[in-house]
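> what's the 3D shape of this:
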Amino acid sequence: MNIKAILMGAATACTIAFGASAETLTLVNADSIGSPMDQMNAHFAKLIEERSDGEIEVNYISGNQLGTPPQVMDQISAGVVDAMGTAGAWLSAYAPDTQILTWGFTFRDGDHVFDFFNSDLFQDLTTEMRDTGRIRVLSAGPTEPRVAFLTEPLEEGGNFNDRKMRIPQIQSYLELWKALGAQPTQVAWSEVYLAMSTGVVEGAEGPPTAAISQRFHEVAPNVYLTNHVWATSTIVINEDKFNSLSPEHQEIVKQAALDSAVWAYDDATTRREEVLAKMKEGGATINQYDASGLQAAAREAVAKLEADGLWREGLFDAVQQQ
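Reported below is the predicted structural model:
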């Protein structure tokens, strides 16, 4: 991957389109083209250019060209690229306590997620990320609850014991699915379809509006509405790049990010039922699921995980109070 060539190409195209006088912002999408995060990034870019009257040009690089979200996060920290919109789960590489975001049944609903992101507690969790990692969180918000996709159905009232479940490369996901009795296996998002179709894993989990573009329901048609973790979005920017902007441009970028987080939530909420219906039309079975047993198992594991340092002690209870 020639990152320098990609960046130079994007910059050249932007210069031709807009001229060379405006402030430029290199924005990266590290999720698949057409995914909810790609659409959120495109909305963010549009708002910036409209609200700045073209004074801020956005070089938008999409389609995994610069690597995975953790790889792009490293590039933002190093100042190679400026900004990215992606799932909030990836903040944990630079703000370990944010692994609480991907713990089971941490949040009651979307409003609770927004309240947490708007709290002093969240600001505290990401201070070192900004000051040392040089990555500022511009916005964060909920999108939708995650559900489970299985190649074979559960028994009536069954659990996930011994199921080989795909998880991302995030420690809290590993610990969660272990607590739920499954056999968690780390597989890249883009490889999940193949992993399920070949039996490497027996299931996966994720937000329906993102999973449909990966066609999870085609190879794992047993969909269970576990709603175990709230999927989230975030938009981050290199701290030094942000500080180089004028106060007026900083405000435009910040507000555009906040508005884009709300847009992503509204979009996912609107499309979720449509997506589930489309999966059903494609042959999937959409199952309601009593998650009380999963919730109890996740809650029981919290004390040990906090003692082991997965996140700071007392954080789970503090989030409940937001």
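
> please count neighbours and contacts with C-alpha atoms only from this point.
Noted.

> all the strands of the stretch 101-250 of the chain, residue numbers only.
In the stretch 101-250 of the chain, the strands defined using DSSP state E, counting those that start in this stretch lie at 135-145, 147-150, 164-167, 183-186, 203-206, 222-225, 230-238.

> quick one more, to check against the first:
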Amino acid sequence: MSYLKSFAAALLASAAIATSAAACEVTLKSSDTHPDGYPTVEAVKQMGKLLEERTGGRLCVEVFHSAQLGQEKDTIEQTKFGVIDLNRVSMGPFNNLVEETKVVSLPYIFKNTEHMHHVMDGPIGEDMLKAFEPHGYVGLAFYDGGSRSFYNKVKPIKSIDDLKGMKVRVMQSDIFVDMMTALGANATPMPYGEVYSAIQTGVIDGAENNWPSFESSGHYEVAGYYTLDEHLIVPEVLVMSKVSWDKLSAEDQAAVRQAAKDSVPVMRDLWQAREKASEEKVRAAGVEVITDIDKAPFMAAMDSVYEKHVTSENLKDLVKRIRATD
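Now for the predicted structure:
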């Protein structure tokens, strides 16, 4: 979708909610590419409820899910100019804009989900949220994006040797491509919508993603092996347009920031339930889940990826601080 088309879609959507939002002094338009009912969508809805309650109905949030306002690349630009007020976005699209987001996109930077929560809920996370502001965004909160692991149709992956020569789909990201190269596999960048048929027909051997995506995409139907190596645990971010933010009073800004923070536990509870349900469905379908895996060799193989992508002193310091966090 082009920027102009996305801009037009946002204006039409604004007109559509004008009547329902009449009772509110300010209605913040929020974008999400995920479908209605998805944990991030429901979390922002909860944020809106809290805002409405705490401001006596002066501030409201209208969530446009399912990429109604455009794909993430388009909505990020619209958010910068204040056409969209709030935006739940993956970290990847911000990598070339906000340098700090590269660090949380690195393989094995987090030990596990609990470690990621400790990092993002603490001083490091606060510093990272502040890093968005010079670029026209106000970072409000971090949501979960799950743990990404490998799946394929050929054989169980229990070691790096099992990955050698395997054709694995990755997102169109230099970090992802370099990760697969370091593991001896053949990285195959490909749109997400093409993965099912590509595995089915043998164009690729497999891919990598979290439990909910592996299940909801139907990839488990064509890839019978899922290895819980959890090479990536990438949080997602909720940002607000600096243009929209500056229109609010200091009191309302504080209310927005607090409501966003208070939506995080809601999102995490929903995410955990979603992960559990997806895992149960995948296991019931007969997929072989490999949990007995030594992650140490996988992590050691990432040295070249870090050397290539962690180049500035700022990024090196962030990596050091994350690794030092319990």
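
> now the TM-score, please.
Here the superposed chains carry a TM-score of 0.87, computed using TM-score structural alignment, normalised by the length of the first structure; 320 aligned residues with a Cα RMSD of 2.7 Å.

> coming back round to it: nearest to Glu156 of the first structure among the strands of the stretch 101-250 of the first structure would be which one?
Nearest of those to Glu156 of the first structure, taken as Cα to Cα: strand 222-225 at 12.1 Å.

> residues contacting whatever residue of the second structure lines up with Asp317 of the first structure?
By TM-score structural alignment, Asp317 of the first structure lines up with Lys320 in the second structure. Listed by Cα atoms under 8 Å, 6 or more residues apart in numbering, Lys320 of the second structure has no contact partners.

> give me the mean deviation of the helix or strand that contains Lys320 of the second structure from the first structure.
Using DSSP states H and E, Lys320 of the second structure sits within helix 313-324. On superposition with the first structure, the mean distance recorded for helix 313-324 of the second structure (mean Cα distance after the TM-score superposition for the first structure) is 3.6 Å.

> now that helix, how far from the chain's geometric center?
With Cα atoms, centre = their mean, to the nearest Å as the basis, helix 313-324 of the second structure stands 21 Å off its chain's centre.

> make CSV out of the strands of the stretch 101-250 of the first structure and add mean neighbour count and distance to Thr26 of the first structure.
Below are the strands of the stretch 101-250 of the first structure laid out as CSV (neighbours: other Cα atoms under 10 Å; distance: least, Cα to Cα, whole Å):
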stretch, mean neighbour count, distance to Thr26 of the first structure
strand 135-145, 25, 14
strand 147-150, 25, 33
strand 164-167, 25, 30
strand 183-186, 20, 30
strand 203-206, 26, 28
strand 222-225, 22, 37
strand 230-238, 26, 10
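
> scan the first structure for its longest helix.
helix 247-281 (DSSP state H).

> that one maps to which residues in the second structure?
Helix 247-281 of the first structure maps onto residues 250-284 of the second structure, going by TM-score structural alignment.

> do the same with stretch 195-205 of the first structure
Under TM-score structural alignment, the match for stretch 195-205 of the first structure is residues 198-208.

> okay, buried residues for that stretch please.
Residues of stretch 198-208 of the second structure classed as buried: Ala198, Ile199, Gln200, Ile204, Asp205, Gly206, Ala207, Glu208 (neighbour count, 16 or more other Cα atoms under 10 Å).

> can you add distance to Glu23 of the first structure and give the strands of the stretch 101-250 of the first structure back as a markdown table?
Below are those laid out as a markdown table (distance: least, Cα to Cα, whole Å):
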| stretch | distance to Glu23 of the first structure |
| --- | --- |
| strand 135-145 | 18 |
| strand 147-150 | 41 |
| strand 164-167 | 39 |
| strand 183-186 | 40 |
| strand 203-206 | 37 |
| strand 222-225 | 45 |
| strand 230-238 | 15 |
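
> nearest to Gly79 of the first structure, out of those?
Among those, strand 230-238 sits nearest to Gly79 of the first structure (Cα to Cα), with 6.2 Å.

> can you give me the offset of the closest one from its chain's centre?
On Cα atoms, centre = their mean, the centre of strand 230-238 of the first structure falls 6 Å from that of its chain.

> now do stretch 10-26 of the first structure
Distance, centroid of stretch 10-26 of the first structure to centroid of chain: 28 Å (Cα atoms, centre = their mean).

> list the buried residues in that stretch.
Buried-residue list, stretch 10-26 of the first structure, by 16+ other Cα under 10 Å: Ala10, Ala11, Cys14, Thr15, Thr24, Leu25, Thr26.

> among these, which one lies nearest to Thr68 of the first structure?
Of those, the one sitting nearest to Thr68 of the first structure (Cα to Cα) turns out to be Thr26, at 16.2 Å.

> so which of the buried residues of stretch 10-26 of the first structure are in helices?
Reading helices off the buried residues of stretch 10-26 of the first structure with DSSP H, I get Ala10, Ala11, Cys14, Thr15.
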